[in-house]
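Asks: Predicted model and sequence below, questions to follow.
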Amino acid sequence: MSNPTNLSPSDRKLAARRALDDLGHDRDDHALVRVRCGRSHHVATVFDTAAGAVYESLIGPHAHGRRDYIDEAHRTDRHRIHYVDLLDGDRNTDDTLPAHCECGGYELSRIQLRHAIDTHQRTIQLD
C-alpha cells in the first residue's frame, strides 16, 4: 500500500474500509482504543490493521448494544453513516473526526487518539 500521507482523502477512506474488511468478524481483537461517552455509549474505535491504525464510528442514530433498539420511530429519514478513515494523514488532513452516540455528536482529535495509542490507553471516556 502507498504511504497514507500520499493518498487523497477518498483513497485513504477506501484503504481504511478494505483494511477493516480484511480483519473479518474477529476485528474486536484488533481494537487499539475505544471511545465512550459519559453514559458509556460506544462512540468510536481505532483498530490495528495491515494499513495502519483505522478509525471507525457510526454517525447518526443507533442502538446502545447488539440487542438494543434504535431510540427513534420507525421509517425515520435519518440514517447511520459508517465513517471509516486511516488515523494517520498528512499535514493537510483535518485533525477532527466525526463521531456519534445516542447522546449526540462529537468531534474527536486524531492527535489525541494517536496519543492514547502511544501511551497504551485502551479506553477514552468523554465528558
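Replies: Structure received.
Asks: Please make it C-alpha for all contacts and neighbour counts, starting now.
Replies: Will do.
Asks: do you know how far T119 is from L32?
Replies: 11 Å (C-alpha to C-alpha, to the nearest Å).
Asks: Which one of those two is surrounded by more residues?
Replies: L32 (23 against 9; other C-alpha atoms under 10 Å).
Asks: got another, please set it beside the one above:
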Amino acid sequence: MSPEPDSRTKAEQAMADLTNVLTRTTDHRVLNVQCRHAHHLAAVYDTRAGLVYQAPTGPHAHGSKDFVDTAHDGGGPGHTFTDLLEPGPLVVDEVPAWCDCGHWSLSRQDLLARTRDGGGTVHLP
C-alpha cells in the first residue's frame, strides 16, 4: 500500500516551512543515507511535524556546485519523494530512493533506528 496522502502532504508542508524559515535545511538534517560510492540517497529531517524522509527519485546533482545530469533526449531530473518517517497504520515499511547506482528501497524502521542511535551518515553496502 502506498503512503497515506495526508502523511505526504504534512511532510511536504513541514519541509516547505523549513525552507521558508531557513536558508539551509541541513541545520535540521539528522540522518544522511549514501550508497557505497557515496552517492546521496536520502535524508531525514527533524521538523515541527516530526521526522521527515526526503529522497530524490531520479537524476540529481551530486553537490552544491554540480549540475543535474540531463539525458540527450531532454528528459528532465526526477522528483523528490517526501513523507513522514513514522509509519501510519496502513503505510508500508519501504520508502524509495535513487542514485546513479540505481533504485533503492529503504526501511522506515531501519531509518528510525539509525536516528535514535544518533543519526549521522549511513553508508549502505
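Replies: Noted; the coordinates are in hand. Because the structure is predicted, anything quoted here is derived from the model rather than measured.
Asks: The residue sitting nearest the centre point of structure 1: helix or strand, and which one exactly?
Replies: For structure 1, the residue nearest the mean C-alpha position is E56 (2.1 Å; C-alpha atoms, centre = their mean). Per DSSP states H and E, E56 of structure 1 falls inside strand 52-59.
Asks: so that strand matches what in structure 2?
Replies: Alignment of strand 52-59 of structure 1 against structure 2: residues 50-57, by TM-score structural alignment.
Asks: Where do the helices of structure 1 begin and end?
Replies: Applying DSSP state H to structure 1 gives helices spanning 9-23, 110-118.
Asks: highest average neighbour count across these?
Replies: Sort the helices of structure 1 by mean neighbour count, taking mean count of other C-alpha atoms under 10 Å, and helix 9-23 sits at the top with a mean of 18.
Asks: Let me know the angle separating that one from strand 52-59.
Replies: On the basis of axes from the mean of the first three to the mean of the last three C-alpha atoms, to 10 degrees, helix 9-23 of structure 1 is oriented at 100 degrees to strand 52-59.
Asks: can you give me how far helix 9-23 of structure 1 is from the chain middle?
Replies: Taking C-alpha atoms, centre = their mean, to the nearest Å, one finds helix 9-23 of structure 1 lying 12 Å from the centre of the chain it belongs to.
Asks: In structure 2, which residues correspond to that helix?
Replies: With TM-score structural alignment as the criterion, helix 9-23 of structure 1 aligns to 4-18.
Asks: which residues sit against the matching stretch?
Replies: For stretch 4-18 of structure 2, contacts defined as C-alpha atoms under 8 Å, 6 or more residues apart in numbering pick out 25, 47-49, 52-53, 82-84, 88, 90-91.
Asks: Out of these, which two are the most distant from each other?
Replies: The distance between the two most remote of the contacts of stretch 4-18 of structure 2 (C-alpha to C-alpha) is 28.8 Å, for T25 and L90.
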